[in-house]
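Enquirer: test case, fold it:
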Amino acid sequence: MTEWFREYPFITFILIYVMITYVYNKVFKTRRLPILKEAIIYVMLGLGAGMLLLFQLGALPIVPCLAVAIGLMLMVRVRYFFQDRRLNKKQ
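Expert: The predicted structure is shown next:
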């Protein structure tokens, strides 16, 4: 898998950018910001994705780690969904 990421660095960059954007939106974004501040944040996320791409191309498993983080976030959302559903059913 690491070799595939090395062969296609642009696709790897897009994967990293999409994953960190998802994590930012679900975990750190608390309210809507003005458009210029949002643009600056997404540009900074792009720069961070570029840095993470260098680490990924080096030897670190950045994409699998981000995938695990997103998987854990989805598991928590599913758990909260079923917990809320169960509480609403009792009422």
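Enquirer: going by C-alpha atoms from here, please, whenever you check contacts or count neighbours.
Expert: Will do.
Enquirer: what about Leu33, is that helix, strand or coil?
Expert: coil (DSSP: H, G, I helix; E, B strand; the rest coil).
Enquirer: what about it, how many neighbours?
Expert: Using other Cα atoms under 10 Å, Leu33 has 11 neighbouring residues.
Enquirer: quick one more, to check against the first:
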Amino acid sequence: MQWLTGWFGNHIYITYLLIFIFMSYVYNKVFRTRKLPVLKTLLVYVLIAIGSIMLLVFQVAGLPIILSLAVAVLLMLLVRVRYFVERRTGKRPS
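Expert: Coordinates of the predicted model:
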């Protein structure tokens, strides 16, 4: 995993973009309960961009931020697939 962390450290813009995309996905799927007005939505994405800068610093310092976000996104996709399969088969958990 050291080579992957080094690669992300050498490609700052790609790393920032991945962090921003992952954080935006997590926000949209977990925290957004309703559609916000345009200015509030813009403010939320500006704050996500600022938070992505902070996480980029941690990623370059050696913490596995992108891998952690990727695991979170993968688990959310797994839950969506599970709900899709349950809806198709007609089974609901008790």
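Enquirer: ranges for the helices of structure 1?
Expert: Listed in chain order, the helices of structure 1 (DSSP state H) span 2-7, 9-23, 35-58, 62-90.
Enquirer: against structure 2, where does the first one fall?
Expert: In other words, helix 2-7 of structure 1. Mapped onto structure 2 using TM-score structural alignment, helix 2-7 of structure 1 spans residues 5-10.
Enquirer: what range in structure 2 does stretch 41-60 of structure 1 sit on?
Expert: Going by TM-score structural alignment: stretch 41-60 of structure 1 matches residues 44-63.
Enquirer: so how far is that stretch from its chain's centroid?
Expert: 12 Å (Cα atoms, centre = their mean, to the nearest Å).
Enquirer: contacts for it, please.
Expert: Residues from elsewhere that reach stretch 44-63 of structure 2 (Cα atoms under 8 Å, 6 or more residues apart in numbering): 5, 8-9, 12, 15-16, 19-20, 23-24, 65-66.
Enquirer: that concludes my questions; thank you for your assistance.
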